[in-house]
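[1] return a 3D structure for these sequence lines:
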Amino acid sequence: MTERTTRLRRMAVTGAAAVGAVASLVGAAPAQAAANATTVYVWATDVNMRSCNLFSCPTYGSVKVSRMNVTAFCQQRGDVVRDGAYVNDWWLLVDAGGPKGWISAVYVRGGSNWGGIPGVSTDFAHCR
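    The predicted structure follows:
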C-alpha cells in the first residue's frame, strides 16, 4: 500500500468514527419534550412560575421566566390574570430549564385576551 492510500483510509475511518459518534450522541440525547410539547415565547420579564394555575399555589421562589422560549406541555383555565390591556384565564404548564411550572398565557406570545395559545394542548393527560 502506498502512503497516500494508507492516509486516505485513516481519514475515512476517522471520518466514519466521527459521524458515528455524532449520530450516537444525537440518538442518546434525552428527548427534550414529549410529542405533545410546543415551544412558545414568553415576551415579559420576571414572570412567576407556580405549582398550579391558581394564585393560591406557591411560586417557585426565585424562579422567574423572562423573554425566552419555553416548552409548553398543556394549557388549562385557572385564575384570571390582568396586566395592562391584557387579560386571560388560561395557564400553561412549561419547562424553562428547571422544574415544570405554570405561567399565565397573558405573558406568552401568540395568544389573545380570554383565549388559549394556539398549538398548545388542552388535554389534561399532557399536564403531567
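
[2] can we go C-alpha only for contacts and neighbour counts from here?
    Fine.

[3] C57 touches M49, doesn't it?
    No - with contact defined as Cα atoms under 8 Å, C57 and M49 do not form a contacting pair (9.8 Å).

[4] for the helix or strand containing V87, packing partners?
    In this structure, V87 sits in strand 86-95 according to DSSP states H and E. Strand 86-95 sits against strand 68-83, strand 101-104, with contacts defined as 3 or more Cα pairs under 8 Å, 6 or more residues apart in numbering; DSSP states H and E.

[5] just those: most buried one?
    Of all the helices and strands packed on strand 86-95, strand 101-104 carries the top mean neighbour count, a mean of 26, counting by mean count of other Cα atoms under 10 Å.

[6] contact partners of that strand?
    For strand 101-104, the external contacting residues (Cα atoms under 8 Å, 6 or more residues apart in numbering) are 47-53, 60, 81, 88-95.

[7] let's see 10 Å
    42, 47-54, 57, 59-60, 63-65, 72, 74-82, 87-95, 116 (Cα atoms under 10 Å, 6 or more residues apart in numbering).

[8] please give the structure of this sequence too, so both can be compared:
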Amino acid sequence: MNARATVRTLTTALLVAAATVAGPAATTATGATAGDRTQAGAMEFTEVHVWATGVNVRNHPSGTPAFDQCYTFPSRSNCRVVASVSRATVTAYCQKQGELITDSGYRSRWWTYLESPSGQWGWVNNVYITGDEHLAHVSDCEN
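    Alright, predicted model coming up:
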C-alpha cells in the first residue's frame, strides 16, 4: 500500500470515528448521511491548487470539542494552525461555509478540507485556491 492510499485509509477511519461519536445524522466516510447515501453517492477526493504562499491549514485533533467547533464553522478563531501550504496541488475532500475571508482582492466564505504537503488535514479558505468562490469540482461537506 502506498503512502497516499495509507493516508486515505486513515482519513476514512477518522471520518467514520467522528461520525460515530456525533450520531446518526453525522457525515459518514462516504460524505453522505445515511439517508442521503443512495441519492448523493460517495464524495471523492480531488485535487486543488493553492496559488498563494504561506497559507495556513487549520484544524484541531478529532474527538475534541474544538474539532467539532472547527468542523461546524471553519474560521481563524475556531481552528488552530496545524500546517501551511505554498503554491502546491493538494488533495481535497470537501468544502463548506465558514468565516468570510478577504485577501488580495478576493473574498470567500467557503473553506476546503484538504491534506497539506506535510500530511496534516485541515481547512483552507477558498480565497487561496485557484477557482471560483465555491469550487465546482469539490463536493460540499455534510453538516
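
[9] TM-score for the pair, please.
    Superposed pair, TM-score by TM-score structural alignment, normalised by the length of structure 1: 0.65. Supporting alignment: 93 aligned residues with a Cα RMSD of 1.9 Å.

[10] indicate which one of the helices and strands packed on strand 86-95 of structure 1 is closest to A21 of structure 1.
    strand 68-83 (27.5 Å; Cα to Cα).

[11] mean per-residue distance, the closest one to structure 2?
    Compared with structure 2 after fitting, strand 68-83 of structure 1 deviates on average by 0.3 Å (mean Cα distance after the TM-score superposition for structure 1).

[12] so how far is Q75 of structure 1 from N36 of structure 1?
    11 Å (Cα to Cα, to the nearest Å).

[13] again but with G61 of structure 1, I slipped
    In terms of Cα to Cα, G61 of structure 1 sits 22 Å off from Q75 of structure 1.

[14] and for V94 of structure 1?
    For V94 of structure 1 relative to Q75 of structure 1 (Cα to Cα), the value is 9 Å.

[15] can you tell me the closest non-neighbouring residue to the most centrally placed residue in structure 2?
    The structure's structure 2 has its C-alpha centroid closest to Y113; by Cα atoms, centre = their mean the separation is 1.1 Å. Spatial nearest neighbour of Y113 of structure 2, excluding adjacent residues (Cα to Cα, 6 or more residues apart in numbering): W123 at 4.5 Å.

[16] quick one on the thing from earlier: neighbour count: C57 and M49 of structure 1, which is higher?
    Applying other Cα atoms under 10 Å to C57 of structure 1 and M49 shows that M49 carries more neighbours, namely 27 against 12.

[17] contacting residues around whatever residue of structure 2 lines up with the more buried one?
    Applying TM-score structural alignment, one finds that M49 of structure 1 aligns to V57 in structure 2. Counting by Cα under 10 Å, 6+ apart, V57 of structure 2 touches 76, 79-85, 112-116, 120-125.

[18] rerun at 6 Å
    81-84, 122-124 (Cα atoms under 6 Å, 6 or more residues apart in numbering).

[19] which stretches in structure 2 count as strands?
    Using DSSP state E, the strands of structure 2 run over residues 46-50, 55-59, 80-85, 88-103, 106-115, 121-125.

[20] now those strands in CSV, with distance to P65 of structure 2?
    Converted to CSV, those look like this (distance: least, Cα to Cα, whole Å):
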stretch, distance to P65 of structure 2
strand 46-50, 28
strand 55-59, 12
strand 80-85, 13
strand 88-103, 17
strand 106-115, 18
strand 121-125, 16
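
[21] so which of the ones you listed gets nearest T11 of structure 2?
    When the strands of structure 2 are ranked by proximity to T11 of structure 2 (Cα to Cα), strand 121-125 comes first, at 8.6 Å.
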